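Colleague: Following is a predicted model, sequence given first.
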Amino acid sequence: MSDSLHTLSTLPTERRSGCPFDPPAELIDAREHAPLSRITHPGGVPGWMITGYDLVKSVLADPRFSSRKDLLNVVADFKIPPAPPGEFLLTDDPEHGRYRKPLVGKFTARRMRLLTERIEQITDDCLDAMAKAGPSADLVTAFARPIPTIVICELLGVPYEERGSFEEQIALFMNGEPNDEELIAAYAATQQYLAGLVAAKRANPTDDVLSELADSDLSDEELQGISLILLAAGLDTTANMLALGTFALLENPAQLAALRADPSLTDRAVEELLRYLTVAKTFMRTATEDVELGGQTIEAGTTVLLSYNTANRDPERFTAPHSLDIRRQDGGHLAFGHGVHLCLGQQLARIEMRIALRALLDRFPTLRLAVPAEEVRLRPEAADVYGVKSLPVTWDA
């Protein structure tokens, strides 16, 4: 690895042909050259791309790097507005802490474990429907998306009779296609629905997270923003991990066989899939003062891109990082971030993945792709969350 300064013209988006699970080729090459590269943001402003594990982790723990949306400096001569109320991922303390604190106790490992039986039932219902309609299915619509959607709907207290239309809205909203009129309309409809849901919980609380949050000093707008973040962070990432994770296992038959043969490997397999795939792949931070990093000075006001997926493939941190190894011992991936913005829903995501993947493999021991791997439709690299649009599978009846 060279210590000289590397330069990227813009954010790379092309993955190597036949390697749908690897980060974009230019990012891998940049990381092999050095963990810190110069980059030009899509809006024409110079910045930095951080691809190494240690540097990404250090930035995430450094209060001199801000998460505030309105500090992002990526488009020339354009001031980005602040994050809407409640959207705490794009804020700093004390605002961030005010939003996050009421949520922490609602997403503890213990509380998430209490959901195990319900998640098992939801998973079994999806697999029953798959088996009945089979022996073929689109694993995205039959399995990967419904499970986290139903779970998050129940956590937010979406009435049962309204879930069908709500699920259609959020499926459009999170379809991974940017600048799409249908997506924009679905986003507006989702916001409108959440506003009504917040009002309903204020008037008639039920046994759910949103009703508990409504009994606080948070405004209706803030509750709406928090609900949107819980949807986006708790649904789209898990759905794509379930689909892309299954795809990765099917394309690694030795790993799949080992997991089928030894259920005790399930927890470790989930952690390895999170590291290997890292579907929430790139985040941004802005330096609030000059910061020395990796032998370079990051000037105040400069926005840096943090490449989680190359950090999780860093050969200085992980042995054979581009290999899927469900027996891997060197853990500590950054798929859920690090520091004050460490993902609140990480325990829920882990439980959903453990239950769903284990049940899928046990229920369909002959599960396989129904199309050649190169025909599986992938989400665009420009989407916030990477994954597959559809995953046609089949099995022996």
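Modeller: Nice, I can see it.
Colleague: drop to CA atoms for contacts and neighbour counts, all remaining ones
Modeller: Will do.
Colleague: Let me see the ranges of the helices in the stretch 1-150 of the chain.
Modeller: 25-33, 53-60, 95-104, 109-113, 116-133, 139, 146-156 (DSSP state H, counting those that start in this stretch).
Colleague: could you dump these to JSON lines with mean neighbour count?
Modeller: Compiled in JSON lines, the helices of the stretch 1-150 of the chain are given as follows (neighbours: other C-alpha atoms under 10 Å):
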{"stretch": "helix 25-33", "mean neighbour count": "19"}
{"stretch": "helix 53-60", "mean neighbour count": "20"}
{"stretch": "helix 95-104", "mean neighbour count": "16"}
{"stretch": "helix 109-113", "mean neighbour count": "14"}
{"stretch": "helix 116-133", "mean neighbour count": "16"}
{"stretch": "helix 139", "mean neighbour count": "24"}
{"stretch": "helix 146-156", "mean neighbour count": "21"}
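Colleague: Can you say which of the ones you listed is nearest to Asp70?
Modeller: Closest of the helices of the stretch 1-150 of the chain to Asp70 is helix 95-104, at 13.5 Å (criterion: C-alpha to C-alpha).
Colleague: ok, residues contacting that closest one?
Modeller: Contacting residues not belonging to helix 95-104 are listed as Gly86, Phe88, Leu89, Leu213, Ile226, Leu344 [C-alpha atoms under 8 Å, 6 or more residues apart in numbering].
Colleague: what does stretch 306-326 give?
Modeller: With C-alpha under 8 Å, 6+ apart as the criterion, stretch 306-326 contacts 22-23, 27-28, 31, 49-54, 56, 252, 255, 259, 265, 268-270, 272-273, 275-285, 330, 333-335, 337.
Colleague: can you put the helices of the stretch 1-150 of the chain in JSON lines and add distance to Thr303?
Modeller: Output for the helices of the stretch 1-150 of the chain, formatted as JSON lines (distance: least, C-alpha to C-alpha, whole Å):
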{"stretch": "helix 25-33", "distance to Thr303": "18"}
{"stretch": "helix 53-60", "distance to Thr303": "12"}
{"stretch": "helix 95-104", "distance to Thr303": "19"}
{"stretch": "helix 109-113", "distance to Thr303": "33"}
{"stretch": "helix 116-133", "distance to Thr303": "39"}
{"stretch": "helix 139", "distance to Thr303": "38"}
{"stretch": "helix 146-156", "distance to Thr303": "32"}
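Colleague: So which of the ones you listed is nearest Glu289?
Modeller: Of all the helices of the stretch 1-150 of the chain, helix 53-60 sits nearest to Glu289, with 12.8 Å by C-alpha to C-alpha.
Colleague: tilt between the closest one and helix 25-33?
Modeller: When axes from the mean of the first three to the mean of the last three C-alpha atoms, to 10 degrees is applied, the directions of helix 53-60 and helix 25-33 differ by 100 degrees.
Colleague: take the one below as the second:
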Amino acid sequence: MSTTLPTERRADRPFDPPTGLAELREQRPLSRLAYPDGHEGWLVTSHALVRAVLADSRFSVRAELRHMPISGAPDSDQPPPPGMFGGMDAPEHTRYRNLLTGKFTVRRMRQLSERVTQITEEHLAAIERQSGPVDLVTALTQPVPAQMICELLGVPYQDRARFQQHALDLFRLNAPPEELAAAYGAVHAFVEELVAAKRVAPTDDLLGDLTETDLTDEELVNIGFSLLGAGMDTTANMLALSVFALLVHPDQLAALRANPGIADRAVEELLRYASIIPFTIRTALTDVELNGEVIKAGETVTISVPAANRDPAHFADPDTLDLLRSTSGHVAFGHGGHQCLGQQLARVELRVALPALITRFPDLRLAVPVQDVALRTDMLIYGVHALPVVWEV
């Protein structure tokens, strides 16, 4: 018996995984899944099985092998072009990963904390000058990650707004093909200009550093395209959803405000609790026996990140937000060889911005009822479209 991927969420429980995933995890953690294109594959929902699949090299990330579990999501039957390492297996993926890993070390990301703090304070000051209500998405949670990833890669500040809008368009579900193609073309052309400029005059940033390697212009453009797209929308939505979660859990908000020293642990719990990546995909390269079933070569496996992060077999009382809990093993950034490359930068931004916001505005609160916050159910990355807030002036 096959199911389709659950995607509906309860408006009154915006942080919970889509309805039906918990039941599947309990009854059939590895279940047959019907894909919109007619493919019959699998859905994995338990924490143990999710980590097992993500760590197993017999499952491929190659874009041309996969089937998408929802309609309207971007898909391709062609291998990714050079530099688009996210859709590649070893050894191609390993080559690019090794070139980039040194640019995303914990030490280097922590060095960026001072700049993140400065940018955050600038935006908080601008918010404070307003009387409210203010949309935190446009005022804080989008511009901070956008500016940081643009600075990391050497994108001129004056160009970030133009790029950001095109990047957001790439993540919209059910957008007309011509709009997606236009957004892709605009972002690609933007990065081409950036790479060409850095070839002439290398700059002290990640993309500038890479121009001094043996990478071709095509590879550099596609790497820049990948990192820019992935580094803005994800962190922006994780930051917005984290603020939203704290505002509707006043006890946890109070705990973080009273003790900013728990920020590291709080960030990990928010990543687990409010998973923004609905799924990731692998395809079996050979027959694989898993949980008493045989996944045949060529079958696509959809991996539910929210279901794994709420698995009671691994996390006690998983549906409760507890900023002091141990979240060891959460899969918000994936697992295995394709674990998120920029996770340390995301952590730095969250660790700086969240305490700064709730300290600057001790009486911050939602300006609308919880159920009226517009959720990004029409996007590949989950979050909120807007987060209106008010405070005492």
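Modeller: Happy to help now that I have it. As the structure is a computational prediction, the values presented were derived from the model and not from experiment.
Colleague: before we move on, the earlier item: make CSV out of the contacts of helix 95-104 of the first structure and add neighbour count and distance to Leu306 of the first structure.
Modeller: Below are these laid out as CSV (neighbours: other C-alpha atoms under 10 Å; distance: C-alpha to C-alpha, whole Å):
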residue, neighbour count, distance to Leu306 of the first structure
Gly86, 25, 23
Phe88, 23, 18
Leu89, 20, 15
Leu213, 22, 31
Ile226, 25, 24
Leu344, 20, 19
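Colleague: Distance to Leu357 of the first structure added to the residues you listed, as TSV?
Modeller: Output for the contacts of helix 95-104 of the first structure, formatted as TSV (distance: C-alpha to C-alpha, whole Å):
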residue	distance to Leu357 of the first structure
Gly86	32
Phe88	30
Leu89	28
Leu213	31
Ile226	28
Leu344	22
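Colleague: Mind jotting down where the strands sit in the first structure?
Modeller: If DSSP state E is used as the criterion, the strands of the first structure fall at 6-8, 36-40, 46-50, 65-66, 136-138, 282-287, 291-293, 296-298, 303-307, 368-369, 392-394.
Colleague: could I get the ones you listed as a markdown table with mean neighbour count?
Modeller: Formatted as a markdown table, the strands of the first structure follow (neighbours: other C-alpha under 10 Å):
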| stretch | mean neighbour count |
| --- | --- |
| strand 6-8 | 16 |
| strand 36-40 | 22 |
| strand 46-50 | 24 |
| strand 65-66 | 24 |
| strand 136-138 | 19 |
| strand 282-287 | 21 |
| strand 291-293 | 13 |
| strand 296-298 | 14 |
| strand 303-307 | 25 |
| strand 368-369 | 19 |
| strand 392-394 | 19 |
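Colleague: I'd like those strands as JSON lines, with distance to Phe107 of the first structure appended.
Modeller: Shown next, in JSON lines, are those (distance: least, C-alpha to C-alpha, whole Å):
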{"stretch": "strand 6-8", "distance to Phe107 of the first structure": "39"}
{"stretch": "strand 36-40", "distance to Phe107 of the first structure": "34"}
{"stretch": "strand 46-50", "distance to Phe107 of the first structure": "30"}
{"stretch": "strand 65-66", "distance to Phe107 of the first structure": "24"}
{"stretch": "strand 136-138", "distance to Phe107 of the first structure": "30"}
{"stretch": "strand 282-287", "distance to Phe107 of the first structure": "22"}
{"stretch": "strand 291-293", "distance to Phe107 of the first structure": "34"}
{"stretch": "strand 296-298", "distance to Phe107 of the first structure": "35"}
{"stretch": "strand 303-307", "distance to Phe107 of the first structure": "25"}
{"stretch": "strand 368-369", "distance to Phe107 of the first structure": "34"}
{"stretch": "strand 392-394", "distance to Phe107 of the first structure": "33"}
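Colleague: which stretch among the ones you listed comes nearest Arg110 of the first structure?
Modeller: Using C-alpha to C-alpha, the nearest of the strands of the first structure to Arg110 of the first structure is strand 282-287, at 28.7 Å.
Colleague: what range in the second structure does the closest one sit on?
Modeller: Here strand 282-287 of the first structure aligns to the second structure at residues 279-284, judged by TM-score structural alignment.
Colleague: try stretch 226-237 of the first structure
Modeller: Under TM-score structural alignment, the match for stretch 226-237 of the first structure is residues 223-234.
Colleague: with the first structure superposed, average distance for that stretch?
Modeller: Mean deviation of stretch 223-234 of the second structure relative to the first structure after superposition (mean C-alpha distance after the TM-score superposition for the first structure): 1.4 Å.
Colleague: Could you list the buried residues of that stretch?
Modeller: Going by neighbour count (16 or more other C-alpha atoms under 10 Å), the buried part of stretch 223-234 of the second structure is Ile223, Gly224, Phe225, Ser226, Leu227, Leu228, Gly229, Ala230, Gly231, Met232, Asp233, Thr234.
Colleague: ok, those vs Met379 of the second structure, which is closest?
Modeller: Asp233 (10.4 Å).
Colleague: list the contacts for the closest one?
Modeller: Gln142, Ala167, Leu168, Ile381.
Colleague: can you tell me which of those residues are in helices?
Modeller: With helices taken from DSSP state H, the overlap with the contacts of Asp233 of the second structure comprises Ala167, Leu168.
Colleague: hmm, back to that, please produce a markdown table containing the buried residues of stretch 223-234 of the second structure, extended by distance to Gln130 of the second structure.
Modeller: Output for these, formatted as a markdown table (distance: C-alpha to C-alpha, whole Å):
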| residue | distance to Gln130 of the second structure |
| --- | --- |
| Ile223 | 39 |
| Gly224 | 35 |
| Phe225 | 35 |
| Ser226 | 35 |
| Leu227 | 33 |
| Leu228 | 30 |
| Gly229 | 30 |
| Ala230 | 31 |
| Gly231 | 28 |
| Met232 | 25 |
| Asp233 | 25 |
| Thr234 | 27 |
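Colleague: So Asp233 of the second structure versus Thr286 of the second structure, what's the distance?
Modeller: 34 Å (C-alpha to C-alpha, to the nearest Å).
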